[in-house]
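A.B. asks: what follows is a protein structure lacking sequence information:
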């Protein structure tokens, strides 16, 4: 993997990331295709919107369809039909979300499948092996996702384990075709976060992520930790804020120097009838849109906005028509990609601060928070 910062505006960075299967400009947002597909849209839709990097998940791909089927197909790109960049989350967040179905040890983590209750075991080495063998462009290491709230002692112990697992992950690599990212943990404790950064940057990772945020902590804490950690990460490596987030979250993080984002928000909200527009969120379920024959967003040029009205989109949703999911998802993902494109352009023109102020003036605010 190659990464270069082309332009800076304050701490905001415009860059280019090259991987085995393609190129993407940063800051970028990754649509979430947990099981090797983005819900509600086709790969052709994703490409048409301008995306070149998507996210999938080791935990889910491991359970279904499994390593052997993906390998037999010729790798994750051939199996899914997506021939551009793929990043896989290690599945650590999903495993640790299982609660009583999970048992943590120093060697790795035992867990029971949420599908059939079968027992499995993930180690840092296995996760790297899985990611390399299915041929992803970027793999995340297995980390311990510190919950919120957590005591200082718990967060410290958790962070130190994440570092030890990161060292094991690096030592288990067998190819440079799959880039490997380390993950900074440490809860909401500044000194733990900085100590984790100090240890991880000594390891030859291709990029670094900030994990353990968007897990229930106040927004102010998320912004503070991101602003603290991002500038401490190597300038010549991509910086990824995991599981974030709203348009407002993204703007704050870009301002702190973050390059990569993912979140289920645009696709999940689309399925629930909540749509992002230039003037804030629209809950298309509301009765006030029953006779509204205007476009969803007059400033949007997506297929949905160019061809359909709010009244029709509401009709599709309230009648349970599958086209509601499709059209809503097309719009929300298009909105996110256009937001990232405008952010990149504003950095290149050294006008990011002005763009942020103008965007926030129009966008009414989004206080919701959906974890990854």
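C.D. replies: Thanks, I have the structure now. These numbers were taken from a predicted model, which means no experiment stands behind them.
A.B. asks: C-alpha from now on. contacts and neighbour counts both.
C.D. replies: Fine.
A.B. asks: element containing residue 337?
C.D. replies: Element membership for residue 337, per DSSP states H and E: helix 322-348.
A.B. asks: okay, pairing it with this:
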């Protein structure tokens, strides 16, 4: 029963159709382009398996050539979906599989036809599956456990199809595609059902991981500047602050934009948003490794550093003020220069809580504002003053 071709093809049709429908529904929710390609691939498998049933009625062109052509196309769609997921362009050489498949129509219908057909089909499907697997190799950023599983499943599926060519090359091996006769064909039908389930589950896990990461990012990032929001800062700060000691002091920089109201009043809130984005980009460009930066709200930003000193704060603050002012001066014109006031605090012990640390920085920031703006004030001491 398990190796009966009719049974295995019926199971394949049902599983592929279900996977195609599920991935299409998922696409309506998350709008990941890869889902459309994967859904289309499973739909082609379902249609191709249905057509494969017709070979028993003597319709060999439709039941063999056309049905297996849809299988090859389905794997090309799987690969294209992986490419879209990993944002990797597909090499033009992969489009040649369709020309190779079309050339099979020129094969003479002799006794070696089934073997030749099986070899070409297996090589094309195996190459596409392995190619898709290689696109999922670990890169600088993790693609998630689902992608890792999909990579292994596609690799194993591709290797199996390449191994299918070995029996076809052995003299005397029985391979009859018209009647589903031959041990390798029976095994292939079973492997197809197993691979179908594993690939569908892996694809679902792959997209689910990206969706969860996207939700996590939306929950932790300021939507305008892409810096952490206050909630994310409060959850990540304890780890950074726990390593603070006299040998490795920490520092906080509380940053406020001078004359920001003039930007909104004279040029509108779109211009104000652009200034905020500029500050966020400037902070990210100079942020030391291991430091945290966040937008607290409005035009107030914060940077937390470990292993810092007054000299480090001076260098970082001056670089931030200089870079920001030079860029903004080209974006908007205001009666008074759009600059930065910074209140800083250096500490040698982990603070009781982040709020107390921010309050201390806020006092220094107020002193910076009152002292003429465009300056950096460290607690009760001025460590840098810019031109008012």
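C.D. replies: All right, it came through fine. Values in this document were obtained by computation on a predicted structure and should not be read as measured data.
A.B. asks: TM-score of the superposition?
C.D. replies: Overlay of the two chains. TM-score (TM-score structural alignment, normalised by the length of the first structure): 0.24; 136 aligned residues with a C-alpha RMSD of 6.4 Å.
A.B. asks: in the helix holding residue 337 of the first structure, which of the residues would be classed as buried?
C.D. replies: Residues 324-341, 343-344, 346-348 are the ones in helix 322-348 of the first structure that count as buried (16 or more other C-alpha atoms under 10 Å).
A.B. asks: just the element for the closest residue to residue 251 of the second structure other than its chain neighbours, please.
C.D. replies: Excluding the flanking residues, the one nearest residue 251 of the second structure by C-alpha to C-alpha, 6 or more residues apart in numbering is residue 346, at 4.4 Å. Taking DSSP H and E as the criterion, residue 346 of the second structure maps to strand 340-347.
A.B. asks: now the helix or strand following that strand against strand 340-347, angle please.
C.D. replies: Note on strand 340-347 of the second structure: by DSSP H and E, the next helix or strand toward the C-terminus is helix 354-370. Calculated by axes from the mean of the first three to the mean of the last three C-alpha atoms, to 10 degrees, helix 354-370 of the second structure forms an angle of 140 degrees with strand 340-347.
A.B. asks: if we go by neighbour counts, what in the next helix or strand after helix 354-370 of the second structure is buried?
C.D. replies: Going down the chain from helix 354-370 of the second structure, the next helix or strand is strand 375-378, by DSSP H and E. Within strand 375-378 of the second structure, the residues that count as buried by 16+ other C-alpha under 10 Å are 375, 376, 377, 378.
A.B. asks: strand 375-378 of the second structure - contacts with which helices or strands?
C.D. replies: Here strand 375-378 of the second structure touches strand 340-347, helix 354-370, strand 381-385, going by 3 or more C-alpha pairs under 8 Å, 6 or more residues apart in numbering; DSSP states H and E.
A.B. asks: Throw these into JSON lines and include mean neighbour count, thanks.
C.D. replies: Converted to JSON lines, these look like this (neighbours: other C-alpha atoms under 10 Å):
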{"stretch": "strand 340-347", "mean neighbour count": "27"}
{"stretch": "helix 354-370", "mean neighbour count": "19"}
{"stretch": "strand 381-385", "mean neighbour count": "16"}
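A.B. asks: can you tell me which of those comes nearest to residue 326 of the second structure?
C.D. replies: strand 340-347 (11.5 Å; C-alpha to C-alpha).
A.B. asks: for that closest one, packing partners?
C.D. replies: Packed against strand 340-347 of the second structure by the contact rule (3+ C-alpha pairs under 8 Å, 6+ apart) you find strand 250-257, helix 310-331, helix 354-370, strand 375-378.
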